[in-house]
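Colleague: here's a sequence, model it:
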Amino acid sequence: MLTTRFVGGAPNWLEVGSPDLEGAVDFYRGLFGWGFRSAGPEAGGYGFFQLDGRTVAAGTRTAPDQGPPSWTAYFHSGDAQATAKAVEEAHGTVLTPPVDVLGQGHTAILADRAGVPFGIWQPGQLAGLDVFEVPGSLCWLELYSPDIAAAAGFFNAVLGWETSSVTYPDGIYTCVNPAGAGEGAMFGGLVPLADDPTEAGSDPYWLPYFEVTDTDATVARARELGGTVRMEPMDLPDVGRIAKLADPYGARFAVLKSAPPAPPTG
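Modeller: The predicted structure follows:
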């Protein structure tokens, strides 16, 4: 599960980059009820999406040369410089070297061996997001990758991630958790890009999932707001009801109405 008791390698930040930040703010306000608070004039338009005063994500305006609109997941690092060096040693790429962010912490944008961008956040005054796993907040992450073994090896070397497997009727799902935290701290999965028909022709990428109270109603609302439904709602046994969407500018994400926990046995 995701938690604000951040440990090394755990997700601790999430942001969407959009060419039209005001439009993105309107979309996510209508979809999830998020408010938006600017980080101030010195932050270049950067700001925080909030629910009841708690930060659930961030948003920034991006230029065409910064890549397509997308969500970027960040992971906890105790030493941003050391993590960036580990990325290079593991044959990844440092896209933006570590930098101090107004005394709030240090960040860097990196890429794995397949070229998929991700961020790291070394906390200073700001530890990370304020809430997870409530409706309107991040509840899961998936990496769609052409080579699961290579991705698992890379992130084990860089962030210490451990993997475990869940068997389903149509295959095996690879889950990840922070080093030494156990399977109870699973926060995401690694998915073979070629195995998902929704992702046909897609480049590898990170997909954030947001918890919702009603998947079908959220999908209908996304359509009304100009979003795209990439995968219609479907039920996954013991997981919940999911759907894949994109905002009006093309940033991809998913929503999940989690299945209730199984009753205790014995």
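
Colleague: going by C-alpha atoms from here, please, whenever you check contacts or count neighbours.
Modeller: OK.

Colleague: does residue 87 belong to a helix or a strand, and which?
Modeller: helix 80-89 (DSSP states H and E).

Colleague: which parts of the next helix or strand after that helix are buried?
Modeller: Counting by DSSP H and E, the element after helix 80-89 in chain order, helix or strand, is strand 93-100. By neighbour count with 16 or more other CA atoms under 10 Å, strand 93-100 contains the buried residues 93-94, 98-99.

Colleague: let me have the residues you listed in TSV, extended by distance to residue 141.
Modeller: Listed next are the buried residues of strand 93-100 as TSV, based on distance: CA to CA, whole Å:
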residue	distance to residue 141
93	21
94	21
98	23
99	25
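
Colleague: quick revisit: of all the residues in the helix holding residue 87, which ones are buried?
Modeller: 80-81, 83-84, 86-88.

Colleague: so which elements touch that helix?
Modeller: If you count contacts as 3 or more CA pairs under 8 Å, 6 or more residues apart in numbering; DSSP states H and E, helix 80-89 packs onto strand 93-100, strand 105-111, strand 117-123, helix 148-159.

Colleague: any idea of the angle it forms with helix 148-159?
Modeller: Here the directions of helix 80-89 and helix 148-159 differ by 150 degrees (axes from the mean of the first three to the mean of the last three CA atoms, to 10 degrees).

Colleague: want to put them side by side, so please do this one too:
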Amino acid sequence: MARTNTFFWYDLMTSDPQAAGAFYANVVGWTLEDWPGDMPYTMVKAAGTGVGGIMAIPDEAKAVGARPGWLGYVKVDDADRAAAAVTAAGGSIQREPEDIPHVGRFAVVCDPQGAVFMMLAPTEPDQPGVPLMTPGHVGWHELYSSDPQKGFAFYETLFGWAKADALDMGPMGTYQLFADSRDKDCGAVGGMMRLPEGVPVPVWGFYFAVEAIDAAVERITSGGGRVLMPPMEVPGGSWIVNALDPQGAHFALVAPKR
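Modeller: Next comes the predicted model:
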């Protein structure tokens, strides 16, 4: 099972769930499965294991200008206690804790700089944990923040995350890697950096793992998506690409080879 205080589920809220599902099934290799609940929700799976879901943007979110985008869930033991800890650490509550029948209790929150994420205390057994670069799963987590140092301090206080290596990115500042545990043997699972040009507000981004980046780029473009930058090799030898899906949601891919 996924460890407490780690990202473990990812939802896409979009203007066209059916079209988005078909796009990602082709690009990432997911299978799609309708959730048997009252609200239309499509679960996405990689090799039979749940990764996240796709749903229409809720009306209340549309009313405040929400656009298509991915949101990540951090697993917690108690959603109410975790929400109180968010405000105590300087964050804010966007949606108070409430129950999802047969799933758990969740809350929508922001860190002090405004990046939105969710927390979920599952009531049912969750999906098993998988190694970081398993195809179809999230291989990297990235926070774009107006103040990465204060942002890291917030997550360290809230979830016990630990700093790993820091990379000097020149004019773009420091790229701070983080581990989701204070265990010294736990490797980095993501990075935090200052808002780059073209990213207007603090936000979490997620890199889905695929087997090879060039073939995935072809699937993005042929499926109606748009590549925002050409494939780039990153420290450690992996290849990444950032893109927009046909509905305008940002996503990224990571692969061990080009």
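
Colleague: can you pull the TM-score for these?
Modeller: For these two chains in superposition, a TM-score of 0.89 is obtained (TM-score structural alignment, normalised by the length of the second structure); 251 aligned residues with a CA RMSD of 2.1 Å.

Colleague: ok, back up a step: winner for burial among the helices and strands packed on helix 80-89 of the first structure?
Modeller: Of all those, strand 117-123 carries the top mean neighbour count, a mean of 24, counting by mean count of other CA atoms under 10 Å.

Colleague: can you pull the contacts of residue 257 of the second structure?
Modeller: Each residue near residue 257 of the second structure by CA atoms under 8 Å, 6 or more residues apart in numbering is listed here: 211-213, 237-239.

Colleague: a helix runs through it, doesn't it?
Modeller: No: looking at residue 257 of the second structure with DSSP: H, G, I helix; E, B strand; the rest coil, it is coil, so not inside a helix.

Colleague: next up, the contacts around the alignment partner in the second structure of residue 250 of the first structure.
Modeller: Aligning on TM-score structural alignment places residue 250 of the first structure opposite residue 248 in the second structure. Applying CA under 8 Å, 6+ apart to residue 248 of the second structure gives the contacts 67-69.

Colleague: and those, which of them are buried?
Modeller: Buried among those by 16+ other CA under 10 Å: 68-69.

Colleague: so which of the contacts of residue 248 of the second structure persist in the first structure?
Modeller: Contacts conserved in the first structure for these, counting by both residues aligned by TM-score structural alignment, their matches' CA atoms under 8 Å: 67-69.

Colleague: which ones among these map onto helices?
Modeller: Counting by DSSP state H, these place none of their members in helices.

Colleague: can you give me the strands in the stretch 1-150 of the second structure?
Modeller: 7-14, 31-34, 42-46, 49-56, 69-75, 92-100, 104-110, 116-122, 138-145 (DSSP state E, counting those that start in this stretch).

Colleague: the third one aligns to what range in the first structure?
Modeller: Under TM-score structural alignment, the counterpart of strand 42-46 of the second structure in the first structure spans residues 47-51.

Colleague: mean offset of that stretch relative to the second structure (after superposition)
Modeller: Superposed on the second structure, stretch 47-51 of the first structure shows a mean distance of 1.4 Å to its aligned residues (mean CA distance after the TM-score superposition for the first structure).

Colleague: touching that stretch from outside, list them.
Modeller: Stretch 47-51 of the first structure is contacted by residues 33-40, 55-60, 136 when judged by CA under 8 Å, 6+ apart.

Colleague: what residue of the first structure matches up with residue 228 of the second structure?
Modeller: Using TM-score structural alignment, residue 228 of the second structure pairs with residue 230 in the first structure.

Colleague: returning to that earlier point: the contacts of residue 248 of the second structure into JSON lines, with extra columns for distance to residue 244 of the second structure?
Modeller: Formatted as JSON lines, the contacts of residue 248 of the second structure follow (distance: CA to CA, whole Å):
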{"residue": "67", "distance to residue 244 of the second structure": "12"}
{"residue": "68", "distance to residue 244 of the second structure": "10"}
{"residue": "69", "distance to residue 244 of the second structure": "10"}
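
Colleague: residue 11 of the first structure and residue 47 of the first structure, how far apart?
Modeller: Per CA to CA, to the nearest Å, residue 11 of the first structure is found 19 Å from residue 47 of the first structure.

Colleague: now do residue 87 of the first structure
Modeller: Distance, residue 87 of the first structure to residue 47 of the first structure, using CA to CA: 28 Å.

Colleague: the more surrounded of residue 11 and residue 47 of the first structure?
Modeller: For the pair residue 11 of the first structure and residue 47, the greater number of neighbours falls to residue 11 (28 against 21), based on other CA atoms under 10 Å.

Colleague: and that one, what pairs with it in the second structure?
Modeller: By TM-score structural alignment, residue 11 of the first structure lines up with residue 7.

Colleague: look up how far residue 233 of the second structure lies from the closest residue to its match other than its chain neighbours.
Modeller: Leaving aside its chain neighbours, residue 7 of the second structure sits nearest to residue 74 (4.2 Å; criterion: CA to CA, 6 or more residues apart in numbering). Using CA to CA, residue 74 of the second structure is found at 28 Å from residue 233 of the second structure.
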